[in-house]
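S.K.: Only the shape, not the letters, is given here:
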């Protein structure tokens, strides 16, 4: 099978539970599969190598570029197209076919879009959600026409080496139909641990409106609208469980809607705490 002229970049840190499945899903389909690892203390690197991936070490220096932009600049730069996958994600067979169709263009004809947005097939608490959410990731990029924003958030806690919750800048962008499957095998407590950190970053942004606006501009249209919404915990629950029919996913749909509402409540509570303390304690936290 002909390999696609695309580099798969998989940023990791302690993804031993998932990484073999992720690498296995793309190896042989793409020109390069590279795991960019941040000092994992488990078997992430060994498992990735065993499946045929290249492994590159990455240590964040505390500034820009952060990890994904570093990948765009340093991971097989001779190949223009980069496909980002998290260490617990796999492209669906339909998505692989869709990407293959894009790059099997007539000789001499280039791919017109600068990037492709791809929907996420989301798993929560061990169940694939069919309703209740809308997650789209801009992860198939022409590195010569895309870059990640560099907002003034290096002093914020919660994100560390990761780019925040915003999209890389690109134009034009086309949305694909088929999903990436996000099937995290870690226990649900890790979801809450991650989102506890993320809420530190989001709360810091609430106290720094100029930076918050920089990030709002790098979000999808839906993200920009939600950025301005009042009563976010209630809006989040109503959107996920009602408007997006999360109730059709049974208990998992209810759990996910409640978890996202709780996440939004955390952000508001932490932002109010920062306001009351004059911003004390908002130092940069761990990754």
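M.R.: Now that the structure is in, tell me what you want to look at. Just so you know, these numbers come straight off a predicted model, no measurement behind them. Numbers count the residues shown, from 1 in each chain.
S.K.: okay, CA-based contacts and neighbour counts for the rest of this
M.R.: Will do.
S.K.: What separation is there between residue 167 and residue 219?
M.R.: 6 Å (C-alpha to C-alpha, to the nearest Å).
S.K.: more neighbours, these two?
M.R.: residue 167 (21 against 17; other C-alpha atoms under 10 Å).
S.K.: Quick check: that one is in a helix.
M.R.: No: per DSSP: H, G, I helix; E, B strand; the rest coil, residue 167 lies outside any helix segment and is coil.
S.K.: Look up how far residue 137 lies from it.
M.R.: Relative to residue 137, and taking C-alpha to C-alpha, residue 167 is found at 7 Å.
S.K.: part of a strand, is residue 240?
M.R.: No: according to three-state DSSP, residue 240 belongs to no strand; its state is helix.
S.K.: ok, and the closest non-adjacent residue to it?
M.R.: For residue 240, ignoring the flanking residues on the chain, the nearest one in space by C-alpha to C-alpha, 6 or more residues apart in numbering is residue 132 at 4.3 Å.
S.K.: so how far is residue 198 from that neighbour?
M.R.: Distance of residue 132 to residue 198, given as C-alpha to C-alpha: 21 Å.
S.K.: Between these two, which has more neighbouring residues?
M.R.: Shown here are residue 132 and residue 198; by other C-alpha under 10 Å, residue 132 has more neighbours (24 against 21).
S.K.: Now for the more buried one: which residues touch it?
M.R.: Residue 132 is in contact with 239-247, 249, 253, 257, counting by C-alpha atoms under 8 Å, 6 or more residues apart in numbering.
S.K.: then this one, side by side with the first:
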């Protein structure tokens, strides 16, 4: 018997990652692979492995791919699970999900990553990252942050899901393992830092959330409160490195852990420089 779950897998040119992703989902009843006109074998692989392929055409506005899919795909089950192509559902998480969907206590569940970098689990330095990925149909949608063309994305990357209901956290891990070179990974990080720079400029104009958010059971609220404080601190690249490598014992993740923490600090530096550049250019334009 297949589980009564509908899965959404957003993709574009994911022929390397998609097979492992879909194999980890062979226990669910329905899988939609939503593509953005891939030029590799992504669609062929998805069809061969039993998924239904749907094409998404982005017009540059809102909604983006995942939110469009949530609102428009004919899901036949009450529970929807979102899995990216470079993610896999672990056996433990599978059992947690199966237990969760038979309960009416919660309408959504947060899932955390087991992040693999240079073939090693970043067990210590990157052990956070709760994401709402399992939820009841018609009770959730992605927030619109007003971010459109940054990074060239037609897919929600940093946007979070808003849930109309109660949520909890599942203990099992979603394994995140991207089969790309460091060169390609750094290209994406450069795009992310551009996105982060623009987003933080907007966040700096917003008030800091109430202290109650720090004590909330909702991981998203806690993260929002801490982020509002963090973006106002000086020396952010140094803070990133000290926090992940020393305070979170990233040094126990070996040489890949050192590289990853250094890359995280570099990401912060890139974002800070881009923020400075934007502010400086705006001030110069104002003088002109």
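M.R.: Thanks, I have the structure now. On a predicted model such as this, the values are computed, not experimentally measured, just so you know.
S.K.: The residue nearest to residue 240 of the first structure maps to what in the second structure?
M.R.: Correspondence of residue 132 of the first structure to the second structure, assessed by TM-score structural alignment: residue 125.
S.K.: and that match, that's in a helix?
M.R.: No: counting by three-state DSSP, residue 125 of the second structure is not part of a helix but coil.
S.K.: now the alignment partner in the first structure of residue 197 of the second structure, nearest residue through space, not along the chain?
M.R.: Alignment note: residue 197 of the second structure maps to residue 203 in the first structure; criterion TM-score structural alignment. Once flanking residues are discounted, residue 203 of the first structure sits nearest to residue 271: 4.5 Å by C-alpha to C-alpha, 6+ apart.
S.K.: can you pull out the helices in the first structure?
M.R.: 19-26, 44-50, 67-74, 93-103, 188-206, 209-216, 221-227, 232-237, 250-277 (DSSP state H).
S.K.: out of these, nearest to residue 151 of the first structure?
M.R.: Closest to residue 151 of the first structure of the helices of the first structure is helix 209-216 (C-alpha to C-alpha; 6.2 Å).
S.K.: angle of the closest one against helix 188-206?
M.R.: Here helix 209-216 of the first structure runs at an angle of 120 degrees relative to helix 188-206 (axes from the mean of the first three to the mean of the last three C-alpha atoms, to 10 degrees).
S.K.: still on that earlier bit, so the match of residue 197 of the second structure makes contact with residue 267?
M.R.: Yes: with contacts counted by C-alpha atoms under 8 Å, residue 203 of the first structure reaches residue 267, the gap being 4.9 Å.
S.K.: What count of nearby residues applies to the nearest residue to residue 229 of the second structure once chain neighbours are set aside?
M.R.: Using C-alpha to C-alpha, 6+ apart and skipping residues adjacent in sequence, the residue nearest residue 229 of the second structure is residue 208, 7.2 Å away. Residues contacting residue 208 of the second structure under the criterion other C-alpha under 10 Å number 15.
S.K.: what's near enough to touch residue 208 of the second structure?
M.R.: 225, 228-229.
S.K.: Next, find the distance separating the alignment partner in the first structure of residue 175 of the second structure from residue 159 of the first structure.
M.R.: Matched by TM-score structural alignment, residue 175 of the second structure corresponds to residue 181 in the first structure. Using C-alpha to C-alpha, one gets 23 Å for the distance from residue 181 of the first structure to residue 159 of the first structure.
S.K.: Comparing those two, which residue is more hemmed in?
M.R.: Higher neighbour count among residue 181 of the first structure and residue 159: residue 159, with 23 against 20, using other C-alpha under 10 Å.
S.K.: before we move on, back to that, excluding residues flanking it in the chain, which one is nearest the match of residue 175 of the second structure?
M.R.: Nearest one to residue 181 of the first structure, counting by C-alpha to C-alpha, 6+ apart, is residue 121 at 4.5 Å.
S.K.: what's the burial count for the one you found?
M.R.: Residue 121 of the first structure has 23 nearby residues by other C-alpha under 10 Å.
S.K.: And it, what's its match in the second structure?
M.R.: Aligned partner of residue 121 of the first structure by TM-score structural alignment: residue 114.
S.K.: again with residue 51 of the first structure
M.R.: Match for residue 51 of the first structure (TM-score structural alignment): residue 49.
S.K.: Run through the residues that contact that match.
M.R.: By C-alpha under 8 Å, 6+ apart, the contact set of residue 49 of the second structure is 19, 22.
S.K.: Any figure for the gap between it and residue 11 of the second structure?
M.R.: In terms of C-alpha to C-alpha, residue 49 of the second structure sits 15 Å off from residue 11 of the second structure.
S.K.: ok, the equivalent of the residue nearest to residue 203 of the first structure over in the second structure - contacts?
M.R.: Using TM-score structural alignment as the criterion, residue 271 of the first structure maps onto residue 275 of the second structure. Residues in contact with residue 275 of the second structure (C-alpha under 8 Å, 6+ apart) are 197-198, 201.
S.K.: Name the nearest residue to residue 10 of the first structure, ignoring sequence neighbours.
M.R.: Nearest one to residue 10 of the first structure, counting by C-alpha to C-alpha, 6+ apart, is residue 35 at 4.7 Å.
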